[in-house]
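Q: Predicted coordinates and the sequence they were generated for:
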Amino acid sequence: MRILFIGDVVGNKGMKMIRDYVPALKQEYRPQVTIANGENSTPMGRGINLSGYKEMMSSGVDVVTLGNHAWSNPEINDFIDDSKRLIRPYNFPGENVPGTGYTIMNVNGFRLAVLNFQGRVFLDNLDDPFREATELVKSLQSEADAFFVDFHAEATSEKLAFAKYMSGEVSAVVGTHTHVQTNDARIINGKTAFLTDAGMTGPADGMLGMQEKSVIERFLNQRPARYKVDEDSRGIICGCIIDIDEKTGNATKIEPVKQMENGLF
């Protein structure tokens, strides 16, 4: 099985890159499942709305994952329970959390479980993702042949620790949230594909998708600043391709993907 994963989709430019590039990437790489992190896909660059979710699905995305901005757009509460291919971090605490933290895709009899977890270092203190992931994977063993994890976290150490901890239990752990694609794609112990961060899909010339002026001013004066999505930037689409052996459920290949709208940086 081949998976195409697309990193954090940011704002209108990110949605344009999904529309314009996902069909071409699918034609080039021929994935059986395409996953995208959509937690920043609204025009304001925070949260997700129903129109954006539907547009990603119509552009060829099969599953949309989220992260710490899952609830930033209140509209999500109106549609997350009915959107079976939209998943939020499984380890949000409490009972009756809207939505679900995983979904299972059946592709020609091969069952891929797509899981979403959020780290806790420098982010909100959710339930322990290590323990929650162990229990969830164990409970789904009879329902899935392979497991893909979008691990949404800030600290690189936490992402790698999670991947090593889950090595052999899941087929792939791909990090999201920091919006910068890392250069460390590998297969841990010959079983679990790992990439610290898949990168961002959206405005390439700003700062993590935001207009640079307000970000720089924040560093200069240490006062609160309102960040706005950079609408005038060139676009970039980042992610990775992962191959999984359907007999063993182990990853055999992971390859970063990055394309600019108009050539190189």
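A: Yes, it's here. Numbers count the residues shown, from 1 in each chain.

Q: only C-alpha atoms for contact and neighbour calcs from this point on.
A: Will do.

Q: what's the neighbour count on residue 35?
A: Other residues near residue 35 come to 24 when the count uses other Cα atoms under 10 Å.

Q: shouldn't it be in contact with residue 64?
A: Yes. If you go by Cα atoms under 8 Å, residue 35 and residue 64 touch, sitting 5.8 Å apart.

Q: Could you tell me which residues touch both of those two?
A: Shared contacts of residue 35 and residue 64, defined by Cα atoms under 8 Å, 6 or more residues apart in numbering, are not found at any residue.

Q: Show me the longest helix that occurs in the protein.
A: helix 11-29 (DSSP state H).

Q: And the strands in the stretch 101-250 of the chain?
A: 102-107, 110-118, 146-152, 172-176, 186-188, 192-195, 200-203, 235-244 (DSSP state E, counting those that start in this stretch).

Q: which secondary structure elements does the fifth one contact?
A: Translated: strand 186-188. Contact partners of strand 186-188 among helices and strands, from 3 or more Cα pairs under 8 Å, 6 or more residues apart in numbering; DSSP states H and E: strand 192-195, strand 251-260.

Q: Tell me which of these lies nearest to residue 31.
A: Residue 31 lies closest to strand 251-260 among those, at 12.6 Å (Cα to Cα).

Q: between the helices and strands packed on strand 186-188, which gets nearest to residue 70?
A: Checking the helices and strands packed on strand 186-188 against residue 70 by Cα to Cα gives strand 192-195 as the closest, at 21.9 Å.

Q: rewinding a little: any buried residues in the longest helix of the chain, and which?
A: Using 16 or more other Cα atoms under 10 Å as the test for burial, helix 11-29 gives 11-19, 21-22, 25-26.

Q: before we go on, here's another structure to hold up against the first:
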Amino acid sequence: MKLLCIGDVVGKPGRDILRDFLPQIRQDFGIDFVVANGENSAGGSGITRNMAEYLTRFGVDAITLGDHIWDQRCFEGEIDSIENLCRPANIPPENPGKKYLVIEKNSMKIGVFSLLGQTLMKIKADCPFRAAVSVCEELKDKCDIIILDFHSETSSEKVSMGNLLDGKAAVVFGTHTHIPTADARILENGTAYISDLGMTGPWDGCLGRDKNAVLQKFMDGRPRAFKVAEKDPRICGCIVEIDDASKKPVSIEQFIFPKFGEPLPPTPEEIRLAQKRLAEEQAEAQN
């Protein structure tokens, strides 16, 4: 089985690049299961049921969240109705939403959950390390493999979480910083690990936001709105291959589409229109 783990989906550019290319990526790479962090998919902050359904329609099987979970005011009334989405498992239990998912795909039961780190987070969260052990214990008899999205600011927290769950979870990946790290590897006891998947969204900006507005704030210190950037969308994440028999990861590779320095290929719709124009031109020439 092949898993594609996708980093923070930011705004319309992040949603649209998944719409345009994720179905073909799944086919080209033989992807069986896709998990994506969707906490920034609605206007760059938060998520809604419509946005979750949009991501699902174009190939995302499981959606995880982070500290922007409640940024869209309507969402607390919608979250319980979304079957393939889970909230961070270590926010207070009074919050609505599922603390984990168990999804069956190709006869393999996949457990998915997310946790918040404790540094520079917007909302209150309990100790992620104690929560990780607790959720893995709860999931171990319910699924064949466990995937954790650790939404955390610091690399030290992320590396420590990988070490804590090494051998307990099949995959531990980090999100939140929007910058992909180059440390994808299989840990000593068999867990596939990467500190941060990076961002799925517009890279001609600053972490998905308009670069000029961010730069101006750094220069003068005054608050201002940070609109979502628009140009140079990319999909960032990793591909993990799981051995069907042992249920253990055999490889993990960073995934960036298109690679930095390469242009975005034409979308399926652009190809369709080009083919239509060519056919019309050929027909006109024959007449």
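A: That came in fine, so what should we check first? Just so you know, these numbers come straight off a predicted model, no measurement behind them.

Q: Quick check: TM-score for this pair?
A: The TM-score (TM-score structural alignment, normalised by the length of the first structure) is 0.94; 262 aligned residues with a Cα RMSD of 1.6 Å.

Q: which of the strands of the stretch 101-250 of the first structure sits most buried?
A: strand 200-203 (a mean of 32; mean count of other Cα atoms under 10 Å).

Q: so where is it in the second structure?
A: Aligning strand 200-203 of the first structure against the second structure (TM-score structural alignment) gives residues 199-202.

Q: Contacts for that stretch, please.
A: 6-15, 17, 178-180, 207-209, 228-237.

Q: From residue 205 of the second structure, how far out is residue 18 of the second structure?
A: 19 Å (Cα to Cα, to the nearest Å).

Q: Check the gap between the nearest residue to residue 169 of the second structure once chain neighbours are set aside and residue 253 of the second structure for me.
A: Of all residues not flanking residue 169 of the second structure in the chain, residue 146 sits nearest, at 4.8 Å (Cα to Cα, 6 or more residues apart in numbering). Separation of residue 146 of the second structure from residue 253 of the second structure (Cα to Cα) stands at 18 Å.

Q: Highest mean neighbour count out of the helices and strands packed on strand 186-188 of the first structure?
A: Here the criterion is mean neighbour count by mean count of other Cα under 10 Å, and of those the winner is strand 192-195, at a mean of 28.

Q: how far apart are that one and its match in the second structure?
A: Here the mean offset of strand 192-195 of the first structure against the second structure after fitting is 0.6 Å, by mean Cα distance after the TM-score superposition for the first structure.

Q: Identify all contacting residues around that strand.
A: With contact meaning Cα under 8 Å, 6+ apart, strand 192-195 of the first structure is reached by 160, 163, 167-175, 182-188, 242, 250-254.

Q: Ok, stretch 246-259 of the first structure next?
A: Contacts of stretch 246-259 of the first structure (Cα under 8 Å, 6+ apart): 1, 110, 145-147, 168, 170-172, 185-187, 190-194, 198, 236-245.

Q: In the second structure, what range does it match?
A: Residues 244-257 of the second structure are matched to stretch 246-259 of the first structure when aligned by TM-score structural alignment.

Q: how about the residue nearest to residue 169 of the second structure, what does it touch?
A: Each residue near residue 146 of the second structure by Cα under 8 Å, 6+ apart is listed here: 110-112, 136, 139-140, 168-171.

Q: ok, of these, which one's closest to residue 126 of the second structure?
A: When the contacts of residue 146 of the second structure are compared against residue 126 of the second structure (criterion: Cα to Cα), the nearest one is residue 136, at 15.8 Å.

Q: count of neighbours near that closest one?
A: Residue 136 of the second structure has 22 nearby residues by other Cα under 10 Å.

Q: For the counterpart of it in the first structure, give me its contacts.
A: Superposed on the first structure with TM-score structural alignment, residue 136 of the second structure falls opposite residue 137. Residue 137 of the first structure is in contact with 147, 169-170, counting by Cα under 8 Å, 6+ apart.

Q: before we move on, what SS does residue 78 of the first structure have?
A: Under DSSP: H, G, I helix; E, B strand; the rest coil, residue 78 of the first structure falls in the helix class.

Q: Contact partners for the residue lying closest to residue 205 of the second structure once chain neighbours are set aside?
A: The shortest distance from residue 205 of the second structure to any non-neighbouring residue, by Cα to Cα, 6+ apart, is to residue 211 (4.3 Å). Taking Cα under 8 Å, 6+ apart, we find residue 211 of the second structure in contact with 204-205, 229.

Q: how close does residue 211 of the second structure sit to residue 200 of the second structure?
A: Counting by Cα to Cα - residue 211 of the second structure and residue 200 of the second structure are separated by 16 Å.

Q: got it, and residue 7 of the second structure?
A: 6 Å.

Q: Residues that sit against both of the two, list them.
A: Residues touching both residue 7 of the second structure and residue 200 (Cα under 8 Å, 6+ apart) are 235-237.

Q: Closest one of those residues to residue 126 of the second structure?
A: Of all these, residue 126 of the second structure sits closest to residue 237, with 26.6 Å by Cα to Cα.

Q: residue contacts, that closest one?
A: Taking Cα under 8 Å, 6+ apart, one finds 4-7, 180, 197-200, 254-256 in contact with residue 237 of the second structure.
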